[in-house]
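Turn this into a structure:
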Amino acid sequence: MSSADDDALAVLGLLIILKNKNKKNIRKEWCKEWLKKRKMYSHVNLFTELKIVSKDWHNYLRMSEQIYLNLLSLVSPLIRRKDTVMRNAISPHERLTATLRFLATGRSYEDLKFSTIISPQALSSIIPDTCETLFKVLCPDFLKFPNTEQDWKNIAEKFEKRWNFPHCLGAIDGKHVSIALPPGCGSEFYNYKNRHSMVLMAIVDAQYKFILCDFGTNGRISDGGVLRNTVFFEKLQDSKLNIPAAELVKNSNRSLPYVFVADDAFPLRTDMIKPFRQADLNAYEKKIYNYRVSRARRIVENAFGILASRFRIFHTEINIEPKNIDSVVMASCALHNYLTETNQANYSPPEILDREIFDNGTIIQGVTSADSDMIDLDRRHQGNITNAAKKTREDFMNYFVNEGQVPWQDNFIR
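Model (predicted):
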């Protein structure tokens, strides 16, 4: 074969390759036949039977029928889509139940399609959109951040009444939310727990409700860095949160500032206190102080535990785009507050919380205690602490061992 023939064959092969490359994939069918029978096979048909046993309805959607119908009325105007000449739109009822089931189980879109009879491609759009809508409609009433001094004082009063901790504005902590590694991200989300995550930073009140949720910092950032990345911390430093000034504690002549309680992963400040390090527990007063701070701070751990036990998506590697993970997490936090306030008896009954016997302070551990994936403390260091911050901690310590003591506190120190 001559060189001219070789060149001709090479050109012909190149043309064939280019033709196949530019050829569009022709869809064999627009929609699978069984997906067209959603009215017949969809899980929404199951709800007629679930109404008979309210507990089953609650287990399926994590809420009662009445609470669900109220939620549906709130989101329907924003998630309803118009029918077209080609096909009928997926109803708000189907969109919301698919989303709640996704949050409750952590199942993949591919798995969820068999019960919802909705394609994974449609679910990948429906679920993030519905989550975004849930947060939008619930946030104004159920995830409100305190704006006035009286708002903060109302929170502090509940901490003092429920947990014997005066002038406490909330418990702060962070939770690593595991994610599947997004393409091309390398080690950006790789944390010291040897997996990929994004961090949910939250403040919780005395009733296990989120006051503030900040999500999105990648898991590689240090714990102190996570806090510094929040708008909350920026405003805290600039004194723009309308936090009340220090004042006398009830039934005491002692003036104490209003503070947040945190663990050793966070900085010690005049407005944020944390326990003494284990190595520094060389005095009775410090041990009592640590017990009292930990007693108030564990509320945030319980809140994360309830969230994870009710919405099992937090027990999986969330395998969706990072921008959509934000919608999923924030919607779950808003739903947590919504259900805690409207349906607490079923959503967070006493048996799933750490309970305390008030005549002796004994804590009965709830089932949620191990569910939270909290920030690790082993790598923390003291850093630079101001004298004013140290004095604030000492003032609370002195209060707890004097007029602010509780009868059982000596039973919990060694």
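
For the rest of this, base every contact and every neighbour count on C-alpha atoms.
Will do.

Surely F276 is in contact with K286?
Yes - with contact taken as Cα atoms under 8 Å, F276 and K286 are classed as touching, separated by 6.9 Å.

which of those two has more neighbours?
Ranked by neighbour count (other Cα atoms under 10 Å), F276 and K286 place K286 first, with 23 against 19.

counting contacts, what elements does the helix or strand hosting that one pack onto?
When secondary structure is defined by DSSP states H and E, K286 falls within helix 284-310. Of the remaining helices and strands, those touching helix 284-310 by 3 or more Cα pairs under 8 Å, 6 or more residues apart in numbering; DSSP states H and E are helix 149-163, strand 168-178, strand 197-204, strand 259-261, helix 322-342, helix 387-400.

what's the most buried one of those?
For these, average neighbour numbers computed from mean count of other Cα atoms under 10 Å are highest in strand 168-178, which has a mean of 26.

Report the inter-axis angle for that strand versus strand 197-204.
For strand 168-178 and strand 197-204, the angle between their directions (axes from the mean of the first three to the mean of the last three Cα atoms, to 10 degrees) works out to 160 degrees.

who touches the host helix or strand of T48?
Using DSSP H and E, T48 falls within helix 47-50. Contacts made with helix 47-50 from outside it, assessed by Cα atoms under 8 Å, 6 or more residues apart in numbering, are listed as 56-57.

hang on, the earlier thing: ok now the helix holding K286, how far from the chain's centre?
Relative to its chain's centre, helix 284-310 lies at 17 Å (Cα atoms, centre = their mean, to the nearest Å).

With stretch 96-113 instead?
Going by Cα atoms, centre = their mean, where stretch 96-113 is centred and where its chain is centred differ by 17 Å.

do the same with stretch 313-325
Mean C-alpha position of stretch 313-325 versus that of the full chain (Cα atoms, centre = their mean) differs by 12 Å.

about what we covered before: out of the helices and strands packed on helix 284-310, which is closest to R380?
Between R380 and these, the shortest gap by Cα to Cα is with strand 168-178, which sits at 14.0 Å.

so what secondary structure elements neighbour that closest one?
The helices and strands touching strand 168-178, judged by 3+ Cα pairs under 8 Å, 6+ apart, are helix 149-163, strand 197-204, strand 259-261, helix 284-310.

cutoff 10 Å now
In this structure, strand 168-178 packs against helix 149-163, strand 197-204, strand 210-218, helix 223-228, strand 259-261, strand 272-273, helix 284-310, with contacts taken as 3 or more Cα pairs under 10 Å, 6 or more residues apart in numbering; DSSP states H and E.

And this one, please, so the two structures can be compared:
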Amino acid sequence: MEPMAQAADEAFIQNSIEETTVGIYILKSQDRSEDIGIVLEGQKVLQGLDNFALATAMLFGLMYALNLNYPPEMKFTFEVLQKIVMELEGCTLSVKAQVLRNRLFDVYFRLSREQFDSLLSRVGPRISRIHTNYREPVSSMEHLAICLRYLATGDSYTTIASSYRVGISTVAGIVPDVSKAIWDSLVDEFLPVPETADWQEIALGFKERWNFPNCVGAMDGKHVVIQAPHNSGSQDFNYKGTYSVVLLAVVDARYLFRVVDVGAFGRNSDGGTLAASAFGQALWEEKLHLPEDAPLPGTDHLGPMPHVFVGDEAFPLRRNVLRPYPGRNLSQPQRIFNYRLLRARRVVENAFGILAAQWRIYHRVIGVSPANVDAIVKATVALHNFQRWNSTVEAPAPQEEQHFPALSRLRRVSTNNSTREAVAVRESFTSYFSSAAGVVPWQHNIA
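Just a heads-up that it's a prediction; the model follows:
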């Protein structure tokens, strides 16, 4: 090689290294020998490595040890390496490597390998495609993997398509189709319509875990923030200045969703959403098959009390719906009631927090059509219950309310048209929580 050409090549190599944030370099000399090493922040930090596989492993180790963030342009490379690790046969791996692979799988899809396989067996027949002579279809496993990865990250269709080497339009078709299939496959088993026996079981859970008898669920609503739909006018425009659809939910004492209503217009309040929902209509018309009225424990003198749902100030006070006392100048029994109701109602806030922490689609403004948003939200709710339905381990709950860009509180609207019966029910619960039969030791220190 001529001296000038060699100098030019060396200058080019040096410039390339200096412009590299994170990378692996391979330099081949005229005698066919290779120099393999690692570059960090424009500097060679390791040289003379034996092969590319070792360099890749060392790069991962350095990034972990130095707590480095890899640049966005390397994201697809790392995702490919992650998928390679997850697809390795378990029988060829050491115990530690198998543990690493399983943990990586959990983080990547938000499901364990066993849960993924179980879900695939349920969803697979609904999402399989016919083989033709023209091309091999995307497999059911990859359909499910693409959808779960989208729900787990909230990445754009373009990012998901690049990770899985498929077309953007393919991802755009897979996500809503698989989301609908997940809901259809799981809803009957993991989100069944509660019957009287189910309501009684829920009431027992609230009594034992949250010291609130005759409670059959905590209800609340959240805005799921979306991009402004075409020609939607103001119906999806909410009071916070964003576009959204509403997720209304009833949650039991174990953070399981028992009733959900998705798709109400973002401009509605909690109370308006409840009144317009099928669940609200059934509640007002007494068609929910709630258990018969029963006395609160140790207070037969108060007579039979209805089974109730607990909500915040956005909901109206009704015979079967309790809300806190408004205002600040409250008596001690009223403050105790508000604390006890808040304690029971917190499960629905915690359930929303767990849902958003698990499926990071809620950390972003969702950029799909409202119809597809409904399918995506229902899929995440079904998956939430699918993971926890038979679990004996209580899910960790967020200690403080967190803010998620695509999941925000609904507008609160006060109501002054409560019936005398509804007021009397709330006063009876207030008396019970301050009585010897209903008191808990720590309530006077908090209320």
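
between the helices and strands packed on strand 168-178 of structure 1, which one is nearest to I179 of structure 1?
Comparing those under Cα to Cα, the one sitting nearest is strand 197-204, at 5.2 Å.

In structure 2, point out the residues matching the closest one.
Residue correspondence for strand 197-204 of structure 1 in structure 2, counting by TM-score structural alignment: residues 244-251.

do you know which of the helices and strands packed on strand 168-178 of structure 1 lies nearest N251 of structure 1?
Nearest to N251 of structure 1 among those is helix 149-163; the distance by Cα to Cα comes to 12.0 Å.

Can you name the residues in contact with that closest one?
Contacts of helix 149-163 of structure 1 from elsewhere in the structure, counted by Cα atoms under 10 Å, 6 or more residues apart in numbering, are 145-146, 164-171, 204-207, 211, 241-245, 249-250, 258-260, 292-293, 295-297, 299, 356, 358.

Could I have the buried ones of these as PyMOL selection syntax?
Applying 16 or more other Cα atoms under 10 Å to the contacts of helix 149-163 of structure 1 leaves a buried subset, and the PyMOL line that selects it is:
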select buried, resi 145+146+164+165+166+167+168+169+170+171+204+205+206+207+211+241+243+244+249+258+259+260+292+293+295+296+297+299
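
I'd like the helices and strands packed on helix 284-310 of structure 1 laid out as TSV, including distance to P267 of structure 1.
Formatted as TSV, the entries for those read as follows, by distance: least, Cα to Cα, whole Å:
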stretch	distance to P267 of structure 1
helix 149-163	21
strand 168-178	11
strand 197-204	14
strand 259-261	10
helix 322-342	25
helix 387-400	10
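
nearest to L123 of structure 1, of the ones you listed?
For L123 of structure 1, the closest of those is helix 322-342, at 12.2 Å, according to Cα to Cα.

how big's the offset between that closest one and structure 2?
Between helix 322-342 of structure 1 and the corresponding residues of structure 2, superposition yields a mean separation of 1.0 Å, by mean Cα distance after the TM-score superposition for structure 1.

Can you tell me which helices and strands that helix packs against?
Applying 3+ Cα pairs under 10 Å, 6+ apart, we find helix 322-342 of structure 1 packed against helix 65-79, helix 92-105, helix 120-142, strand 197-204, strand 210-218, helix 284-310, helix 344-347.

ranking these by burial, who's on top?
The highest mean neighbour count among those, using mean count of other Cα under 10 Å, belongs to strand 197-204: a mean of 24.

how about the residue nearest the centre of structure 1, what does it touch?
Geometric centre of structure 1, nearest residue: C333, 4.9 Å, by Cα atoms, centre = their mean. C333 of structure 1 makes contact with 135, 138-139, 142-143, 200, 202, 209-213, 303-304, 307, 311, 339, according to Cα under 10 Å, 6+ apart.

For the closest residue to S156 of structure 2 other than its chain neighbours, give me its contacts.
The shortest distance from S156 of structure 2 to any residue that is not its chain neighbour, by Cα to Cα, 6 or more residues apart in numbering, is 7.7 Å, and that residue is Y150. Contact partners of Y150 of structure 2, counting by Cα under 10 Å, 6+ apart, are 109, 144, 156-157, 159-160, 171, 175, 359-361, 376.

again, but for S185 of structure 2
Residues counted as contacts of S185 of structure 2 (Cα under 10 Å, 6+ apart) are 119, 121-126, 179, 379, 382.

which residue in structure 1 lines up with it?
Across the alignment, which pairs residues by TM-score structural alignment, S185 of structure 2 is matched by V137 of structure 1.

go on, Q227 of structure 2?
Counting by TM-score structural alignment, the partner of Q227 of structure 2 is A180.

and what of R340 of structure 2?
Under the alignment by TM-score structural alignment, R340 of structure 2 pairs with R292 in structure 1.

before we move on, what about S428 of structure 2?
When the structures are aligned by TM-score structural alignment, the residue of structure 1 matched to S428 of structure 2 is D395.

do I146 of structure 2 as well
Under the alignment (TM-score structural alignment), I146 of structure 2 pairs with A98 of structure 1.

pretty sure its match contacts L123?
Yes - using Cα atoms under 10 Å, A98 of structure 1 is in contact with L123, at 8.0 Å.

joint contacts of the two?
Common neighbours of A98 of structure 1 and L123, counting by Cα under 10 Å, 6+ apart, are 109, 112-113, 116-117.

So which of the residues you listed is the closest to S54 of structure 1?
Nearest to S54 of structure 1 among those, counting by Cα to Cα, is T116 at 20.7 Å.

quick one on the thing from earlier: would you list the helices and strands packed on helix 322-342 of structure 1 in CSV and tack on distance to I385 of structure 1?
Output for these, formatted as CSV (distance: least, Cα to Cα, whole Å):
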stretch, distance to I385 of structure 1
helix 65-79, 47
helix 92-105, 41
helix 120-142, 36
strand 197-204, 22
strand 210-218, 25
helix 284-310, 17
helix 344-347, 40
